[in-house]
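Enquirer: The amino acid sequence is not available; the structure is as follows:
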């Protein structure tokens, strides 16, 4: 066991080791292999260009203009490709290089420019550095400059400053967003703002002058467009400071409030201070088929006149008006059975299904995948670990702690920092990946995380279940002539009470119990001679007073035959629900169904659709649930019928099977198998 622990520690140290230059290796999944291959090919191509195409030390990094032209053409062939319908860019690039070579050849004696014998004396033979060529290319890539004509055409595209003192009936300012305006922070390479002086440029005041020029130029209308919501997440984005200043000036001029100008309900009572006619800000929908685009309020004309979008709006209203919840679901009938999908069921796939039944249906049967909104990379150093980053660090510490000899090896105090080499390597790896704040800010929080992990390991060691066996138990269980379960169960304990052990840096969740129950059932059904026991050790509930929560289950039954019969019966019922879930999206939800079965405030667990004040996403706003059942409140979910299935039946169907098949054990006073049990096993 000591040798295995030492080998595991070496493996963990290699996992968290940094690459050349102190760079943290980035783990890749199957989908990222192709991207990594393309990146490697780009790096190899860039290295080839640097070594073969660009100048080397033998020529003192200088080439003639003709040699530079050939080198740049080769680099363009290898590294860049124009987009569709933009092939003219490459032709223009080649033309520019040819013009440079031709102009340089004619820069010497014009009479001998075409004479090959005098080519050695022409300007094209002058050796140039890459900086010289870049300066020559810059002039050709800038494009031809032209002066804006303010007196021609019915539509003019220009900066607002160019419109000063030129009257126009309508002036439109496009994209007055916060990220499009100059900020107060200067570039790190700009040293002038560090020592301001009278006469220096002020980007903010210059931007305000541009807006003032547009205001003066507009005779009838001034239209300003800006983004009110993020295009990826649909979350509200803050308005620009300049737009807020403009609204304040308009409010002071008209005697109204900024809320009235924005169309917000006035603070006065109903019938008092009706300022709707003075609203200057209108929020437009992002979808062209939104019914709001075709509604007429106050006798005004609709926003849109698109006939195709209007038909879509009518169809949307007809599908939502006076329709029961059961008619708003994604499917009205079940799909035909697919015997090939259920003939051989993998244990991991069975666990994924009961963890997210609706998501599994869409992915496995319909090949529908809803991507998550990618989080933007932070541009500033973090000063505190977020909840997700803290969980990731905690899981990494726990994974490392399971391989170390002492349970408290991962614990450290903030003043000293990590002392164990493995913990220090993990610390450096996390810092290289950009997860950790500066050391002085990160150490107190990392110390708390290490204490939580140490408590988990100490608790596991105190009850003698810290180190699972290194091998996995294979599963090949045939439940009927046309269905059998295959897979393996790893991280199991040996000894008198073997079984799966799960030590998790997580709060207890229903999916943990489901996964452990499936492992126990298949192990008991495969080998009933062993009195299998599942152990789950997690962090406690957020409001609990303890530091660790431990639970243990085993399959009911006094003898091996009874336990096997109980396990097979439970697995058959779970397999039937699994097969139904591949034919139709079942109204079965990991947390809400468990809360309903246990009577633990399921309405709060389900949440309110569209609630933006929740600390974390609720199951009612899950994109797969919304796609399958629509936007439902808990009362609507409770009363609705989805095809042949409903929420209450499916919730009881799952958890009653698990509760009836398993019994809770006390880890400290777990009873050994009885003599009758031992005789039956023999």
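Expert: Structure received. In this text the structure is predicted, and so the values were computed from the model without any measurement. Numbers count the residues shown, from 1 in each chain.
Enquirer: Every contact and neighbour count from this point should use C-alpha atoms.
Expert: OK.
Enquirer: contacting residues for residue 564?
Expert: The contact partners of residue 564, taken as CA atoms under 8 Å, 6 or more residues apart in numbering, are 524-526, 528.
Enquirer: If we use 10 Å, what do you get?
Expert: If a contact means CA atoms under 10 Å, 6 or more residues apart in numbering, then residue 564 has 521-529, 555-557, 570 as its contacts.
Enquirer: Tell me which two of these sit farthest apart.
Expert: Farthest apart among these by CA to CA are 529 and 570. That separation is 18.1 Å.
Enquirer: who has more neighbours, these two?
Expert: residue 570 (22 against 18; other CA atoms under 10 Å).
Enquirer: helix, strand or coil for the more buried one?
Expert: Secondary structure for residue 570, judged by DSSP: H, G, I helix; E, B strand; the rest coil, is helix.
Enquirer: In the stretch 51-200 of the chain, what residue spans correspond to strands?
Expert: Listed in chain order, the strands of the stretch 51-200 of the chain (DSSP state E, counting those that start in this stretch) span residues 168-173.
Enquirer: tell me the helices in it, going along the chain?
Expert: All helices of the stretch 51-200 of the chain, identified by DSSP state H, counting those that start in this stretch, fall at 65-79, 88-105, 130-141.
Enquirer: can you tell which of the ones you listed is closest to residue 395?
Expert: For residue 395, the closest of the helices of the stretch 51-200 of the chain is helix 65-79, at 40.7 Å, according to CA to CA.
Enquirer: Name the residues that touch the closest one?
Expert: Applying CA under 10 Å, 6+ apart, the contact partners of helix 65-79 are 42, 45-46, 48-50, 52-55, 62-63, 90, 93-94, 96-98, 100-102, 104-105, 123-130, 132-133.
Enquirer: How far does it sit from its chain's centre?
Expert: 40 Å (CA atoms, centre = their mean, to the nearest Å).
Enquirer: can you check stretch 344-364 too?
Expert: 21 Å.
Enquirer: Give the buried residues for it.
Expert: By neighbour count, and taking 16 or more other CA atoms under 10 Å as the criterion, the buried residues in stretch 344-364 are 344-348, 350-362.
Enquirer: which residues does residue 39 contact?
Expert: Contact analysis of residue 39 by CA under 10 Å, 6+ apart lists 33, 45.
Enquirer: The structure to be compared is supplied as follows:
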């Protein structure tokens, strides 16, 4: 397959890099445009960058919240006249990365030059971040020149030197670019021109179609209609000749001639017909035209695009007969064939055209034959995985919350979290996402609790997050700061009143054994009350969010009892769902900031019972690790008692928006079938009878009561 109508950028990686560089320089320098240059294959090859280095870049860029602008003063050309505002710029982000490597992690506070070091950066990351620093420095040097007019020759020298710094002077891909720059130098004068003019000329040159089109290659040539005039071809196929092609798109540039059509101007509709006519007269043996004939939604016959309909009328007047199809008459040259190449109609005589089999694709025939067989239930087969010898408490609690967790997260090693590759906008953030605020809050609470001088810590932390852009600027982040600091004060006060001061919280590592499986984890309790576990989970605001915390508390209580610890209860401290600074209830009273939930075991459960329960849970965990057991919300519970109701629960669960983020969608896809998921009735009931009995709490309480 040969592709014609391609510009220089399509056949030269060096030209592609230069175009990306020209678009970046003088712009807002967004993350997407900057990485288009920094991660170009030529740049990566020159600096020896691998995928791990790019991952380090992306992680650090996200954590430093770089948005746009190389530095504060240069934002003025885009309308932001605040040179002292360095938040979310490239240089501030890079300085934070470097200081984070050089300085040890500690309390967030301004260091050298008022820059707050980025925490959690390893010294080994310097090998990845150093090339990014060099690349940004090269881009910065060229970007500083855009405000001054230069002669064309000087501009070309700057571009050439910048490319050499980015990809080296021995790169073969530079030849095409240097040739184009030399051509521009040769015809230019010493008149100084602005950067925008030279940028427009170069981009137009590098994106324009080359003069010689490879049409006589003997291969299939994909091209536009432009080069077909007076060039004979044996077979021509006009692909996708639909309404979208014939529509006159609205002009999005400053060409006033195209914006306003006057008498005597070129008509796009006439140009389309002329191009189509060139295709018709250039075909020597056969002309094939494809278009969408049936509506995808209604399966109704769609009208042909106007030039094609006129062509059908023309050949009809010159002797082409009509034929009947679905009660309508069509020209004998019109063929209605299935949209899919694997349709069985393509391989039957008289289905598409009289006396012939339409398709000759053997691979498509094989697929069509297989599709004609009765469907087999799609059921995840057991995987012969080695039995677990060690289960972490966090894994056990995740299994108690969702039986699919061991199969998806451990056996398949799939992390279902995804951000759908959201593009980082080139704007200043004026609000925090839920994830960003949660990270800020958790880090602040940890530092606030351990700080000897809480007021000084609060002040230094507030100044740091304002300076480094962790909270929105211009006062938009003050509400988040007030909420985070207010909750920290409230939870410390609440735990002190409960006799469980967080400052005296200590962690103890425990390990117990059940059925040759060791369960290991960390328990946190107060020195003043060894009978109470403390779980500080601010995000567990509503019942759904609290569910994971509740099962973690349950797992810790069972393991603590097996280990012989005198633990009787677990307190979960979280932020109240309806609280915010200054919020009041219906009676005008201030709402409580902290919600305390107590999780306990039923009084009848002793150490021996806990041992048996842990053994049964570990046995179920091993089963769930080798075969998928999907609960689909309440479907599994209803499946044991009311099969008809379980089908309704199943249908409801897969229609919720949250299904896209569930583990079930990883295993069964977006359109699961109830009979396929629960095809092995005996096996499913045997598992879920035990699972639901072992994970049962008393209704509307947090008291664990297994059956």
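Expert: Yep, that arrived. As the structure is a prediction and not an experimental result, all values here were calculated from the model.
Enquirer: Tell me how the two chains score on TM-score.
Expert: Here the TM-score for the pair of chains, by TM-score structural alignment, normalised by the length of structure 1, is 0.55; 539 aligned residues with a CA RMSD of 7.0 Å.
Enquirer: Now tabulate the helices of the stretch 51-200 of structure 1 in JSON lines and tack on distance to residue 440 of structure 1 and mean neighbour count.
Expert: Listed next are the helices of the stretch 51-200 of structure 1 as JSON lines, based on distance: least, CA to CA, whole Å; neighbours: other CA atoms under 10 Å:
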{"stretch": "helix 65-79", "distance to residue 440 of structure 1": "43", "mean neighbour count": "17"}
{"stretch": "helix 88-105", "distance to residue 440 of structure 1": "51", "mean neighbour count": "16"}
{"stretch": "helix 130-141", "distance to residue 440 of structure 1": "43", "mean neighbour count": "12"}
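Enquirer: Export these as a markdown table, with columns for distance to residue 442 of structure 1.
Expert: Conversion of these to a markdown table gives the following (distance: least, CA to CA, whole Å):
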| stretch | distance to residue 442 of structure 1 |
| --- | --- |
| helix 65-79 | 41 |
| helix 88-105 | 50 |
| helix 130-141 | 44 |
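Enquirer: Pretty sure residue 63 of structure 2 sits against residue 470.
Expert: Yes - here residue 63 of structure 2 reaches residue 470: they are 8.6 Å apart, a contact under CA atoms under 10 Å.
Enquirer: Please say which of those two ends up with more neighbours.
Expert: Using other CA under 10 Å as the criterion, residue 63 of structure 2 and residue 470 rank with residue 470 on top: 21 against 16.
Enquirer: ok, that one - contacts?
Expert: Taking CA under 10 Å, 6+ apart, we find residue 470 of structure 2 in contact with 63-65, 87-88, 429, 432, 436-437, 440, 462, 464, 477.
Enquirer: Contacts for stretch 142-157 of structure 1 next, please.
Expert: The list of residues contacting stretch 142-157 of structure 1 from outside it, by CA under 10 Å, 6+ apart, reads 158-159, 162-163, 166-168, 170-172.
Enquirer: Mind checking which of those residues are buried?
Expert: When burial is judged by neighbour count using 16+ other CA under 10 Å, the buried members of the contacts of stretch 142-157 of structure 1 are 162-163, 168, 171.
Enquirer: Looking at those residues, which one is closest to residue 236 of structure 1?
Expert: residue 171 (26.3 Å).
Enquirer: show me where structure 1 has strands.
Expert: 168-173, 218-224, 344-346, 473-480, 483-489, 492-493, 499-503, 534-538, 549-555, 662-665 (DSSP state E).
Enquirer: can you redo those strands as a markdown table with distance to residue 279 of structure 1?
Expert: Listed next are the strands of structure 1 as a markdown table, based on distance: least, CA to CA, whole Å:
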| stretch | distance to residue 279 of structure 1 |
| --- | --- |
| strand 168-173 | 18 |
| strand 218-224 | 13 |
| strand 344-346 | 61 |
| strand 473-480 | 68 |
| strand 483-489 | 64 |
| strand 492-493 | 67 |
| strand 499-503 | 59 |
| strand 534-538 | 55 |
| strand 549-555 | 57 |
| strand 662-665 | 64 |
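Enquirer: Relative to residue 584 of structure 1, which of those is closest?
Expert: Proximity to residue 584 of structure 1, assessed across the strands of structure 1 by CA to CA, is greatest for strand 344-346 (17.7 Å).
Enquirer: what does the closest one correspond to over in structure 2?
Expert: Aligned by TM-score structural alignment, strand 344-346 of structure 1 falls on residues 390-392 of structure 2.
Enquirer: average offset between that stretch and structure 1?
Expert: Once fitted to structure 1, stretch 390-392 of structure 2 is off its aligned match by 2.0 Å on average (mean CA distance after the TM-score superposition for structure 1).
Enquirer: Isn't residue 288 of structure 2 up against residue 238?
Expert: Yes - if you go by CA under 10 Å, residue 288 of structure 2 and residue 238 touch, sitting 6.2 Å apart.
Enquirer: so what sits against both of these two?
Expert: What both residue 288 of structure 2 and residue 238 touch, as defined by CA under 10 Å, 6+ apart, is the set 279-280.
Enquirer: Which single one of the buried ones among the contacts of stretch 142-157 of structure 1 is nearest to residue 656 of structure 1?
Expert: Checking these against residue 656 of structure 1 with CA to CA, the nearest one is residue 171 at 67.4 Å.
Enquirer: Next up, the contacts around residue 186 of structure 2.
Expert: 152-153, 180.
Enquirer: Let me have those in a markdown table, extended by distance to residue 550 of structure 2.
Expert: Written out in a markdown table, the entries for the contacts of residue 186 of structure 2 read as follows (distance: CA to CA, whole Å):
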| residue | distance to residue 550 of structure 2 |
| --- | --- |
| 152 | 69 |
| 153 | 70 |
| 180 | 67 |
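Enquirer: give me the number of residues near residue 203 of structure 1?
Expert: With other CA under 10 Å as criterion, residue 203 of structure 1 counts 14.
Enquirer: and the nearest residue to residue 177 of structure 2 once chain neighbours are set aside, what element?
Expert: Nearest in space to residue 177 of structure 2, with sequence neighbours left out and distances taken as CA to CA, 6 or more residues apart in numbering, is residue 15 at 5.6 Å. Secondary structure from DSSP states H and E places residue 15 of structure 2 in helix 13-24.
Enquirer: I'd like to know how far the closest residue to residue 471 of structure 2 other than its chain neighbours sits from residue 484 of structure 2.
Expert: Among residues not flanking residue 471 of structure 2 along the chain, residue 477 sits closest, at 4.9 Å (CA to CA, 6+ apart). According to CA to CA, to the nearest Å, residue 477 of structure 2 stands 11 Å off from residue 484 of structure 2.
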